[in-house]
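Trainee: Provided below are the primary sequence and the corresponding predicted coordinates.
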Amino acid sequence: MSYSFSGIDHVQLAAPRGSEDESRRFYGDILGMKEIPKPVNLAKRGGVWFKCGAQQLHIGIQDDFIPAKKAHPAFDVDHLQALRKRMVEHGVKVKEDESLEGAERFYVNDPFGNRLEFLHWYH
């Protein structure tokens, strides 16, 4: 084979038109992701991008937006309980799920109803 995958560059979630400020509040202020500038030619589409470890999270605007209820990104988080505490302090509803052998995890919905998983694998 002449090619190989080196990882995931970014994950994109959709959000309704006009949701950039709420995206900044949730992903930036509450979760602590750093906003990164969109390329000039893409900025006119709306949305907002964030740095998440070595990857990026793109929040794209979708006119006929419907939240992702099953499909979701899963974020590997050091000090997962500190993030859980921060979310609860900011009024974000944390949802427990069946345990995953070797990992601790929970789910939340972003302000637009997209499902997000946060987990940490025991090494």
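Mentor: Looks like it arrived, so ask away. It should be emphasised that the depicted structure is a prediction, and the values quoted were computed from it without experimental measurement.
Trainee: CA only for contacts and neighbour counts going forward, please
Mentor: Will do.
Trainee: how about the longest helix seen in the chain: buried residues?
Mentor: Determined from DSSP state H, the single longest helix within the chain is helix 80-89. Residues of helix 80-89 classed as buried: 80, 83, 84, 87 (neighbour count, 16 or more other C-alpha atoms under 10 Å).
Trainee: which ones are touching residue 105?
Mentor: 80, 96, 97, 99, 117, 118, 119, 120 (C-alpha atoms under 8 Å, 6 or more residues apart in numbering).
Trainee: I figured residue 35 hits residue 25, correct?
Mentor: No: look at residue 35 against residue 25 with C-alpha atoms under 8 Å: they stay out of range, at 10.7 Å.
Trainee: ok, these two, which is more surrounded?
Mentor: More neighbours surround residue 35 than the other of residue 35 and residue 25, with 18 against 13 (other C-alpha atoms under 10 Å).
Trainee: contact partners for the more buried one?
Mentor: With contact taken as C-alpha under 8 Å, 6+ apart, residue 35 is in contact with 24, 28, 48, 49, 50, 51.
Trainee: and the buried residues of helix 80-89 as CSV, adding distance to residue 16?
Mentor: Converted to CSV, the buried residues of helix 80-89 look like this (distance: C-alpha to C-alpha, whole Å):
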residue, distance to residue 16
80, 28
83, 26
84, 26
87, 22
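Trainee: just the strands from the protein, written as ranges.
Mentor: Per DSSP state E, the chain carries strands over the ranges 10-15, 34-36, 48-52, 55-61, 74-76, 103-109, 115-121.
Trainee: please compare the first structure with the one that follows:
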Amino acid sequence: MLTAVDHVQLAAPPGSEVALRAYYVDVLGMTETPKPPVLATRGGCWFQAGAVQLHLGIEEDFRPARKAHPGLRVTDIETYAARLAEHGAAVVWDENLPGHRRFYSEDPVGNRLEFLEPVKDHHIG
């Protein structure tokens, strides 16, 4: 029986760890978590914020995920979007999900990320 999503892995090109750390830590506000030594030799980075874990693994023939993406729930989405924009990240609002405010952005290697927050007092039906 499934009980939770443990983590989401995204790919990144070789040598991108410095840019990934700057984005996921400084822009998104996540904390880098150490990879086990046997996995650290492969490169990449792991990040966490609360129960949310994102792993960025190195892929030699990297192509960014432009459609596939993690959906990351946030609080105070307007302030969070402003934070990303202040750091030069694109913020593309999408109003097509009933009951939610959401926007899309990209990490520094082009992976698509969705940020969403449920709308308070929204009644479906």
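Mentor: Perfect, I can see it now. This structure is a prediction, so every number in the text was calculated from the model and none was measured.
Trainee: quick one on the thing from earlier: just the strands of the first structure: most buried one?
Mentor: strand 48-52 (a mean of 21; mean count of other C-alpha atoms under 10 Å).
Trainee: what residues in the second structure pair up with that one?
Mentor: Aligning strand 48-52 of the first structure against the second structure (TM-score structural alignment) gives residues 45-49.
Trainee: from the chain's centre, how far out does the matching stretch sit?
Mentor: With C-alpha atoms, centre = their mean, to the nearest Å as the basis, stretch 45-49 of the second structure stands 10 Å off its chain's centre.
Trainee: mean per-residue distance, it to the first structure?
Mentor: Mean deviation of stretch 45-49 of the second structure relative to the first structure after superposition (mean C-alpha distance after the TM-score superposition for the first structure): 0.9 Å.
Trainee: of the contacts of residue 105 of the first structure, which stay in contact in the second structure?
Mentor: Contacts from these that recur in the second structure, judged by both residues aligned by TM-score structural alignment, their matches' C-alpha atoms under 8 Å, are 80, 96, 97, 117, 118, 119, 120.
Trainee: looking at these, which two lie furthest apart in space?
Mentor: The largest separation in these, counting by C-alpha to C-alpha, is between 80 and 97 at 14.8 Å.
Trainee: thought residue 122 of the first structure was touching residue 103?
Mentor: Yes: contact criterion C-alpha under 8 Å: residue 122 of the first structure and residue 103 qualify, at 5.7 Å.
Trainee: residue in the second structure paired with residue 31 of the first structure?
Mentor: Aligned by TM-score structural alignment, residue 31 of the first structure pairs with residue 28 of the second structure.
Trainee: and residue 18 of the second structure, how many neighbours does it have?
Mentor: By other C-alpha under 10 Å, neighbour count at residue 18 of the second structure equals 10.
Trainee: quick one: map it onto the first structure.
Mentor: Using TM-score structural alignment, the partner of residue 18 of the second structure in the first structure is residue 21.
Trainee: same question for residue 103 of the second structure.
Mentor: Checking with TM-score structural alignment, residue 103 of the second structure has residue 106 as its match.
Trainee: right, and that match touches residue 120 too?
Mentor: No: between residue 106 of the first structure and residue 120 there is no contact under C-alpha under 8 Å: 9.7 Å.
Trainee: any idea how far residue 98 of the first structure is from residue 90 of the first structure?
Mentor: Residue 90 of the first structure is 24 Å from residue 98 of the first structure, where distance means C-alpha to C-alpha, to the nearest Å.
Trainee: so how far is stretch 12-29 of the first structure from its chain's centroid?
Mentor: 10 Å.
Trainee: quick one: end-to-end length of that stretch, please.
Mentor: Terminal-residue distance, stretch 12-29 of the first structure (C-alpha to C-alpha): 19 Å.
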